[in-house]
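>>> Predicted model and sequence below, questions to follow.
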Amino acid sequence: MLWIVAAGFFMQTLDTTIVNTALPSMAHSLGRKPLDLQPVVVAYTLTMAMLTPASGWLADRFGTRRVYFCAILIFVLGSLFCAGAQTLPELVAARVVQGVGGSMLLPIGRLAVLRNVSSGQYIAALAFVSVAGQVGPIFGPVLGGWLVQHVSWHWIFLINVPVGVVGLLAVRRYLPGGDSNGAPPFDWVGCGLLSLCMVAFSLALDAPLQASHAGWSAGLAAVSVAAALLYIPHARRSRAPLFRLALFREPNFSVGLAGNLVCRIGSGAVPFLLPLLMQLQLGYSPFHAGLMLLPAALAGALSKRWIVPLVARFGYDNFLLVNTALVGASIASFGAMSPGWPLALSIAQLALFGATNSMQFAAMNSVTLKGLSLEDAGSGNSLFSMVQMLSASLAVTSAGALLTTFERGLGSESTEILHAFQATFVCMGLITAASAWIFMQFAPHEARPAEGRLAAHKEV
């Protein structure tokens, strides 16, 4: 069962990163500019953010094995549709289908582990599954670059098919059935309001920053705010709201959500921007660009062991204040990259970003969730996962909008486009660094957290 869940998690995390190094080749094949393919990345993550809250209810209503089987099947079909897409709209629609399946892979997998593994072995089981989450981002850019360079970009999606087919057979054979039961009514109205809020806000940021589109962006932003405000009276009236308003009475949870959202917008833009910079401006091949992201992934995996002693010694407040600034500075430093930039210095920059970003995620996760009551833990974790995926979507949307704006302002020559990349990296670094002010609003809490509690909330 653990291998099945790990395989599903691997497919989900792999497809979050494998597309980035293939964007220039995909754009050339479809006759579009690389930045035109930004919706290909956003559609996947935004769909997952919208549908994740429903995954637990679906498992309760129809059974864990049945829903997990359908999730893999939808993901595989979406991958086939992506590989067969002939136009950009077709590819975006196929990524939405893929996101529908991906939105259920990790939550349902975790639920299957929770329901079938004893409490004494639960942490060890999740640690085993988490390895797949670490391997996916490490090999995703490299594998994507190699497939694009030596085969074709279609294979970054076709590679999911054999893995998915084996997963489908294994689910039928090895995953415990888990009878469906009387699930409580699902809050479809609340889910619809929050989904509308996320989609409208993302589209508002995605609209080109021109005077002719200012009204369109403002209107979408207003729709987003209105949907969020309408959720408040709905949640008060509903007997079983999607997310109880009582969640936000825990001050650290509210501050942590806001800090996570802002911080991840900057750090989440790096996997999208760097492969484009390296291939379009620095002359890297797709495979070379994928290899260049390895130092960040490896440093992130190695640095996870440092987070517990560092937070135990300095406390969340001091650690997040300093580490957030380091993450922002490392992102802004990518703006210094240019043709002829020393390879050793690039590797050092990427390693610094990977290490500090990995520790940042672990600390943010822990301090955000640790104050929730047992009654609110499940709902709070679901909302937190939703915010994580939303931030990944907003990161790409914001980075693309800034890059387009700077490119129009500076010009279309190669040198001006390089300057546009540099300015975008600086802006994204400043956005991440600004989240340090949000983390300073945390209510007083334990300065020396227990190691086990911190380790339980590390992001995989």
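That came through, no problem.

>>> can we go C-alpha only for contacts and neighbour counts from here?
Will do.

>>> From the contact counts, what lies against the helix or strand harbouring residue 130?
Per DSSP states H and E: residue 130 is located in helix 122-150. Packing partners of helix 122-150 (3 or more C-alpha pairs under 8 Å, 6 or more residues apart in numbering; DSSP states H and E): helix 2-17, helix 88-116, helix 155-158, helix 286-292, helix 294-303.

>>> Ok, which of those comes nearest residue 385?
With C-alpha to C-alpha as the criterion, residue 385 lies closest to helix 88-116 of the helices and strands packed on helix 122-150, at 9.2 Å.

>>> distance between the closest one and the chain's centre?
13 Å (C-alpha atoms, centre = their mean, to the nearest Å).

>>> Tell me the buried residues in that helix?
Using 16 or more other C-alpha atoms under 10 Å as the test for burial, helix 88-116 gives 88, 91-114.

>>> which one in the chain is furthest away from the centre?
Distance from the C-alpha centroid of the chain peaks at residue 413, with 32.4 Å (C-alpha atoms, centre = their mean).

>>> Quick check: it vs residue 275, distance?
Look at residue 413 and residue 275: by C-alpha to C-alpha, to the nearest Å, they are 19 Å apart.

>>> structure B:
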Amino acid sequence: MSDQIYQAAALGRPQPNFRVVAMIIASAMFMEQLDATVLATALPTMARDFGVSAPSMSIALTSYLLSLAIFIPASGLIADRFGSRTVFRSAIAVFVVGSICCALSPNLWSLVLSRLLQGLGGAMMMPVGRLVLLRSVARKDMVNAMSWLLVPALIGPILGPPVGGMIVTYLDWRWIFYINVPIGILGFVLVSIFIENFKGETKKRFDTVGFILSGIALGSLLFGFESSSRPGEGMFALFLIAIGLLFGIAYLRHARKHPAPIMDFSLMKVPSFGTSVIAGSLTRITQGAQPFLLPLYFQLGFGLSAAKAGQLVTAAAIGSMAMKAFAPRILRRFGFRNALIFNGFTATFGYALCAFFRPDWPLGLIFAVLVMCGFFMSFQFTAYNTVAYDAIERDRMSAATSFYTTFQQLMLSLGICVGAFVLHVSMTVTGSGDTPQLRDFSAAFLFVTAVSLTATFWNLRFSRTAGADISGHGGNKAAHAEH
């Protein structure tokens, strides 16, 4: 796929700078990522207003995950049929309407229904937004654009808890949802002005059976992972995970026979894509665990207030922002393969250091380590998310973005599950009682970073020329060879 393909597809309106496109999409994704994590802080307050127990409020989180699991796989096909701008703009509108319904909810069950609607919009925003970027931006600008796009995915979960705490403390919890309205309206207008309405070149028959099987499989797995992080729900979580695996196997058998499956596993045969999915998934387990472990670590282990803990974890957001300027130059100098191998070690080492934080450490030093963690992990995901599409043909791009985003969401949820599971196992083994101790958090951090370290074996499988015409590594020899 050369730049000319993208440029030809984009004819029809003046094309904005790639940073404009990336930031429009990133703003919508930031709204979604922030909303997904900010709610957790407000659940106890919302439970009091609704007259229910705090644990029963977890259904407000899982209902959103269920909606994501069902609709993300279908997003690429829907974007091909109706146009990426139409679907992305509609997704923002649905998300905003769902947010307003959430804010107006008089009881728990109306909130659950509103979260399902909100999740429908969110499921379309993530993969379709990435698809818009891939089809709008020239390959030479892709690393820069992707680094901007990934910022909200990294800082949203980190900023969510402190923002939620501030809203609950100083405002009403309903403002958690109302803040989405002005952001969504602005995004809707900007998408209408700047984003081209790309459509797929072929009409494919919708895979209804695959849609049902994948929805049950992914929904059960996400529910299972989420439930396993809560005490007393271990058996229920195992049951859901077992159901998810059974329906997942049924889906794989179905997908082999369907001409256009809703999740196309044949994409895994594309070397750069398949390797990026696997290596990125292993790394995302660590990334998913951090927003869960760090706030608890600082509050329970260090005795810090929620506000102080929130200030510390924003360090990772600062690091991820700083990375944007360096990613293109690093990839141009070293290429994707070498950069992913070396940076993978560095990023893993950074999060492993968190296991050794202690209350007598200077807070400035802890802050600096977390800035470093955010910087290197943000670079890693920028590289994975860019090189994944190096060899994907344009007519398979929508299927690839749906597939990639599905696994991204699944692995981030699994990261929370793994972090919580190791924390509970360590508490049982060490006899910590009901409150995790510093040693328990250390065990959890070391375990999840060990998972990330295994991604190195997959990083070694990237071709030395993978993404060379995107990064400019080696003087664009690969790009010249294509022509």
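Looks like it came in fine. Bear in mind that the values here come from a model prediction, so they are computed numbers and not experimental data.

>>> rewinding a little: make a markdown table from the helices and strands packed on helix 122-150 of structure 1 and add distance to residue 417 of structure 1 to it.
Shown next, in a markdown table, are those (distance: least, C-alpha to C-alpha, whole Å):
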| stretch | distance to residue 417 of structure 1 |
| --- | --- |
| helix 2-17 | 24 |
| helix 88-116 | 23 |
| helix 155-158 | 28 |
| helix 286-292 | 18 |
| helix 294-303 | 25 |
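
>>> buried sites along the helix holding residue 130 of structure 1?
122-123, 125-126, 129-130, 132-149.

>>> Distance from the chain centre to stretch 107-122 of structure 1, please.
23 Å.

>>> I meant to write stretch 229-245 of structure 1 there.
26 Å.

>>> pretty sure residue 470 of structure 2 contacts residue 142?
Yes: at 6.7 Å, residue 470 of structure 2 counts as touching residue 142 under the criterion of C-alpha atoms under 8 Å.

>>> With residue 361 of structure 1 as the reference, measure out to the counterpart of residue 298 of structure 2 in structure 1.
In structure 1, the residue paired with residue 298 of structure 2 is residue 278, using TM-score structural alignment. Applying C-alpha to C-alpha, the value for residue 278 of structure 1 to residue 361 of structure 1 is 26 Å.

>>> The nearest residue to residue 372 of structure 2 once chain neighbours are set aside: what's it in contact with?
Spatially, and ignoring its direct neighbours in sequence, residue 372 of structure 2 is nearest to residue 319 (5.9 Å; C-alpha to C-alpha, 6 or more residues apart in numbering). Residue 319 of structure 2 is in contact with 370, 371, 372, 373, 374, 375, 376, 378, counting by C-alpha atoms under 8 Å, 6 or more residues apart in numbering.

>>> Next, format the residues you listed as a markdown table and append distance to residue 282 of structure 2, neighbour count and secondary structure.
A markdown table is the format used below for the contacts of residue 319 of structure 2 (distance: C-alpha to C-alpha, whole Å; neighbours: other C-alpha atoms under 10 Å; DSSP: H, G, I helix; E, B strand; the rest coil):
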| residue | distance to residue 282 of structure 2 | neighbour count | secondary structure |
| --- | --- | --- | --- |
| 370 | 20 | 23 | helix |
| 371 | 21 | 23 | helix |
| 372 | 20 | 23 | helix |
| 373 | 16 | 26 | helix |
| 374 | 17 | 30 | helix |
| 375 | 18 | 25 | helix |
| 376 | 16 | 26 | helix |
| 378 | 15 | 29 | helix |
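
>>> what comes up buried for stretch 435-442 of structure 2?
Neighbour counts over stretch 435-442 of structure 2 (16+ other C-alpha under 10 Å) mark 436, 437, 438, 439, 440, 441, 442 as buried.

>>> actually stretch 348-365 of structure 2, not the one I wrote
Here stretch 348-365 of structure 2 shows 348, 349, 350, 351, 352, 353, 354, 355, 357, 358 as buried, counting by 16+ other C-alpha under 10 Å.

>>> end-to-end on that stretch?
18 Å.

>>> Please work out which residues outside it touch it.
301-302, 366, 369-370, 372-373, 438, 441-446, 449-450, 452-453.

>>> can you check stretch 434-443 of structure 2 too?
If you take C-alpha under 8 Å, 6+ apart as the criterion, stretch 434-443 of structure 2 is touched by 293, 297, 300-301, 354-356, 358, 422-424, 426-427, 430.

>>> give me that answer again for 10 Å
For stretch 434-443 of structure 2, the surrounding residues in contact (C-alpha atoms under 10 Å, 6 or more residues apart in numbering) are 293-294, 296-298, 300-302, 352-359, 419-420, 422-432, 445, 447.

>>> Which members of those are classed as buried?
Neighbour-count burial (16+ other C-alpha under 10 Å) applied to these gives 293-294, 296-298, 300-302, 352-355, 357-358, 419-420, 422-424, 426-427, 445, 447.

>>> Out of the residues you listed, which sit inside helices?
Among those, the residues falling in helices (DSSP state H) are 293-294, 296, 352-353, 419-420, 422-424, 426-427, 445, 447.

>>> In TSV, list these along with distance to residue 284 of structure 2.
As requested, those are exported to TSV (distance: C-alpha to C-alpha, whole Å):
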residue	distance to residue 284 of structure 2
293	14
294	16
296	19
352	15
353	18
419	12
420	15
422	16
423	18
424	21
426	22
427	24
445	14
447	13
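
>>> show me what contacts the counterpart of residue 82 of structure 1 in structure 2?
In structure 2, the residue matched to residue 82 of structure 1 (TM-score structural alignment) is residue 102. Residue 102 of structure 2 makes contact with 60, 96, 108, 110-118, 174, 176-178, according to C-alpha under 10 Å, 6+ apart.

>>> thinking again about what came up before, how much space separates the closest residue to the match of residue 298 of structure 2 other than its chain neighbours from residue 60 of structure 1?
Distances taken as C-alpha to C-alpha, 6+ apart place residue 284 nearest to residue 278 of structure 1, at 5.4 Å, with adjacent residues excluded. Distance, residue 284 of structure 1 to residue 60 of structure 1, by C-alpha to C-alpha: 48 Å.

>>> Equivalent analysis for residue 76 of structure 1, please.
23 Å.

>>> All good on my end, thank you.
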